[in-house]
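Asker: build me a model:
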Amino acid sequence: MVRIESAHGLPATCILKLDDSYGADGIVSSKDITEVAGLRSQSIAVEKGSPSHFFLLSMLKEENLTAKDVQMLFMPTAGDAAAVFTAGRAKAAVTWEPYLSSSTKQSPNAHVLVTTREKPGLLLDLLLANSDYAKANPDAVNGVIKAWFDAVKFWKTNPAQANSTIAKGLGVSDQELSEMLKGCKYADYPENATYFGLQGNSSAPFFEGFAQAQKVWLEAGLMTKTVNADSVIDVSFLKGITV
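Answerer: Model prediction:
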């Protein structure tokens, strides 16, 4: 999403990778659709401009299909997309957990067509900061980043206690949270160092993913101009962190 925000003139700077989706996002469809190519001409509920939208466009692209080859039903949220599907008003929906699993439980004729587990690295969460704020308040930004790494470390060493705390905050049971987290991989400092190429590697995953996403959004018409990847990333905060 940093591509869209920057292309629309919003002063967003990427400062941290939070997690990778590893099965938490995907496409649910009726069972008669057995492959992504089978989505051709079908109605698909999806939140416009969202990670779900990007996932759908990327999956279609792999099958040499475009948005024009399907009937997209744009919904306000991924939850609404799932609801439209379970109500029988769409042949497929792009959503995330817990809606991905609940959709198949509510609809006997539904199944999960594809998820990010089969496409690792395609969807992830990044933390953005207002560029002006970050420059004026480096200590605050460093504090947020340090707190994230401390939280990830605590979660890895005390999973039961951490999950219970997270579940309480989200208003779900410990078991429900455990199922949700199976599709998510939190990013610690080493993962961030690799992802952003802190040693100056221009082929770091961030730049590759940025280029891929930018191409998808441009083709979809949600971006009208290209954005230089270097202009929306600031690794100085990560480099200054001691973990």
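Asker: only C-alpha atoms for contact and neighbour calcs from this point on.
Answerer: Fine.
Asker: ok, now how distant is the residue of the chain positioned farthest from its centre from residue 238?
Answerer: Note on the chain: the largest C-alpha distance from the chain mean falls to residue 136, namely 28.4 Å (CA atoms, centre = their mean). Residue 136 sits 16 Å away from residue 238, going by CA to CA, to the nearest Å.
Asker: what's near enough to touch the nearest residue to residue 19 once chain neighbours are set aside?
Answerer: The shortest distance from residue 19 to any residue other than its chain neighbours is 4.2 Å, reached at residue 186 (CA to CA, 6 or more residues apart in numbering). By CA atoms under 8 Å, 6 or more residues apart in numbering, the contact list for residue 186 reads 18-20, 152.
Asker: return the member of those nearest to residue 173.
Answerer: Of all these, residue 173 sits closest to residue 152, with 20.2 Å by CA to CA.
Asker: re the thing from before, among the contacts of residue 186, which ones are in strands?
Answerer: Under the assignment DSSP state E, those contribute 18-20 to strands.
Asker: filter the residues you listed down to the buried ones and hand me the PyMOL line.
Answerer: Selecting only the buried entries of the ones in strands among the contacts of residue 186 in PyMOL, with 16 or more other CA atoms under 10 Å as the criterion:
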select buried, resi 18+19+20
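Asker: quick one, strands of the chain?
Answerer: 12-21, 25-30, 43-47, 71-75, 92-96, 110-115, 124-130, 184-186.
Asker: what is the lengthiest helix in the chain packed up against?
Answerer: If you go by DSSP state H, the chain has its longest helix at helix 138-157. Applying 3 or more CA pairs under 8 Å, 6 or more residues apart in numbering; DSSP states H and E, we find helix 138-157 packed against helix 159-170, helix 236-239.
Asker: closest to residue 9 out of these?
Answerer: helix 236-239 (22.2 Å).
Asker: let me see the contact set for residue 111.
Answerer: Counting by CA under 8 Å, 6+ apart, the residues that residue 111 touches are 28-31, 104.
Asker: and these, which is closest to residue 160?
Answerer: Out of those, the member with the shortest distance to residue 160 (by CA to CA) is residue 104, at 27.6 Å.
Asker: one more, please, to line up against the first structure:
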Amino acid sequence: MKKAPIIAAALAALLAGSAAHAADTKVSIGISGWTGFAPLTLAKEAGIFKKHGLDVNIVKVPQASRHLALASGDIQCAATTVETWIVWNAAGVATKQIFQLDVSHGADGIAAKPGIEKVSDLKGKSVAASAPGTSPYFLLAFILAKNGLSMKDVTIVNMEPGPAAQALLAGQNDAAVTYEPYLSSVRAAPDKGKIIATTVEYPAVMDTFGCATAFLKDNPEAAKALAASYYDALEMIKTDKEKSYEIMGKDVKQSGKAFGESAAYLEWQDKAAAQKFFETTFKSFNEEAADLLLSAGVIKVKPDLSTLADPSFIK
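Answerer: Have a look, this model is predicted:
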């Protein structure tokens, strides 16, 4: 007779465990193979998201169509550059940034074939860059503008960052806008290409993590958990760099050593840095970026820039 209470207790424990598992919030996140996003992959592969009660699916979606995946509900959150959120909101895809991911310090740039020495030499040349509304396209417009040129002064060849770098090394196109880990393939082949401008001289690439506003409204605790997971991943990188680099490198077909070399050109941002960013640089950069996007014809109208972020989830 004593077995019944024991069995009942065991069954209750099993059901409680199943309920807790079922309660994990499902989140699909759209990213690319960009080195700066890799801590999100680490959080997935190392079980950090799971620890925070999240059932995360990470999906590789080209930046040019990531907002379409958000609009359709295929993904609920995404990682991308600050100015891209302006484009997405201007296109009617309601999203908010909730924490900063990274800052590029040379991890994005323009590489050119031998003989092209500086940005002004690009006038009249063919430049491989991904579509309008993407970070490489914006970075090209930004760098050209700083050198007295515009997108009308070059011929754009629409290519994603990886293929753009590969094409340049194969002798195709005059230049390419790309980022790590692909930019390092150019660094390794100086006889085939030369990096003529990076985000060291032109600090225009800052990445943030954001979600559909409807998702944030319905899942505020999940939003906080996503941020907490990211910061735990950064802590893991600090305490076990070798293992972390191996995990993150594997996702983009790099060795841990090669991944570390790519990561040296950017800086992941912790909570304190992100909080400061949203109060300072974020606001001034948005204004400059929105004006450039308008002049380049990427957007037709400037969205309300004051509504594009909600850093309350990291306070």
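Asker: that older thread, of the contacts of residue 111 of structure 1, which are reproduced in structure 2?
Answerer: Counting by both residues aligned by TM-score structural alignment, their matches' CA atoms under 8 Å, the members of those that carry over to structure 2 are 28-31, 104.
Asker: most neighbours, which of those residues?
Answerer: residue 29 (32 neighbours; other CA atoms under 10 Å).
Asker: okay, now residue 222 of structure 1: neighbour count?
Answerer: Residue 222 of structure 1: 16 neighbours (other CA under 10 Å).
Asker: OK, contacts around it?
Answerer: So residue 222 of structure 1 contacts 4, 49 (CA under 8 Å, 6+ apart).
Asker: what does residue 21 of structure 1 align to in structure 2?
Answerer: Aligned counterpart of residue 21 of structure 1 in structure 2: residue 104 (TM-score structural alignment).
Asker: surely its match meets residue 206?
Answerer: Yes - using CA atoms under 8 Å, residue 104 of structure 2 is in contact with residue 206, at 6.3 Å.
Asker: picking up where we left off before, can I get the contacts of residue 111 of structure 1 in TSV with distance to residue 177 of structure 1?
Answerer: What follows is those, written out as TSV (distance: CA to CA, whole Å):
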residue	distance to residue 177 of structure 1
28	20
29	24
30	26
31	27
104	18
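Asker: one step back: the residue nearest to residue 19 of structure 1 -> structure 2?
Answerer: That one, residue 186 of structure 1, aligns with residue 268 by TM-score structural alignment.
Asker: from residue 230 of structure 2, how far off is its match?
Answerer: Counting by CA to CA - residue 268 of structure 2 and residue 230 of structure 2 are separated by 10 Å.
Asker: residue 187 of structure 2 too?
Answerer: When residue 187 of structure 2 is compared with residue 230 of structure 2 (using CA to CA), they lie 29 Å apart.
Asker: cool, residue 315 of structure 2 as well?
Answerer: 14 Å.
Asker: so which of those two has more stuff around it?
Answerer: Shown here are residue 315 of structure 2 and residue 230; by other CA under 10 Å, residue 230 has more neighbours (28 against 8).
Asker: need the contact list for that one.
Answerer: 39-40, 43.
Asker: what of residue 50 of structure 1?
Answerer: Neighbours of residue 50 of structure 1 in contact, by CA under 8 Å, 6+ apart: residue 1.
Asker: structure 2: which residue goes with that one?
Answerer: Aligned by TM-score structural alignment, residue 50 of structure 1 pairs with residue 134 of structure 2.
Asker: what about residue 55 of structure 2, which helix or strand?
Answerer: Following DSSP states H and E, one finds residue 55 of structure 2 within strand 54-60.
Asker: what's that strand in contact with?
Answerer: Counting by CA under 8 Å, 6+ apart, 24-33, 41, 44, 49-50, 222, 225-226 sit against strand 54-60 of structure 2.
Asker: would you confirm that residue 141 of structure 2 contacts residue 151?
Answerer: Yes - taking CA under 8 Å as the definition, residue 141 of structure 2 is a contact partner of residue 151 at 6.0 Å.
Asker: shared neighbours, those two?
Answerer: By CA under 8 Å, 6+ apart, residue 141 of structure 2 and residue 151 have these common neighbours: residue 296.
Asker: which one of these two has more residues nearby?
Answerer: More crowded of residue 141 of structure 2 and residue 151, by other CA under 10 Å: residue 141, with 21 against 17.
Asker: wait, what's in contact with the more buried one?
Answerer: By CA under 8 Å, 6+ apart, residue 141 of structure 2 lies in contact with 150-151, 292, 296.
Asker: could you do residue 131 of structure 2 as well?
Answerer: Counting by CA under 8 Å, 6+ apart, residue 131 of structure 2 touches 64, 137, 158-159.
Asker: nearest residue to residue 214 of structure 1 other than its sequence neighbours?
Answerer: In space, residue 214 of structure 1 is closest to residue 3, 6.2 Å off (CA to CA, 6+ apart).
Asker: repeat for residue 51 of structure 1
Answerer: In space, residue 51 of structure 1 is closest to residue 123, 6.9 Å off (CA to CA, 6+ apart).
Asker: from residue 68 of structure 1, how far off is that neighbour?
Answerer: From residue 123 of structure 1 to residue 68 of structure 1 the distance is 23 Å (CA to CA).
Asker: what does residue 219 of structure 1 give?
Answerer: Residue 219 of structure 1 sits at a distance of 11 Å from residue 68 of structure 1 (criterion: CA to CA).
Asker: more neighbours: these two, which one.
Answerer: Comparing residue 219 of structure 1 with residue 68 by neighbour count (other CA under 10 Å), the higher total belongs to residue 219, at 14 against 10.
Asker: counterpart of the more buried one in structure 2?
Answerer: Aligned partner of residue 219 of structure 1 by TM-score structural alignment: residue 295.
Asker: same check on residue 87 of structure 1?
Answerer: In structure 2, residue 87 of structure 1 lands on residue 170 (TM-score structural alignment).
Asker: quick revisit: map the residue farthest from the centre of structure 1 onto structure 2.
Answerer: So, by TM-score structural alignment, residue 136 of structure 1 is matched to residue 218.
Asker: repeat for residue 149 of structure 1
Answerer: Aligning on TM-score structural alignment places residue 149 of structure 1 opposite residue 231 in structure 2.
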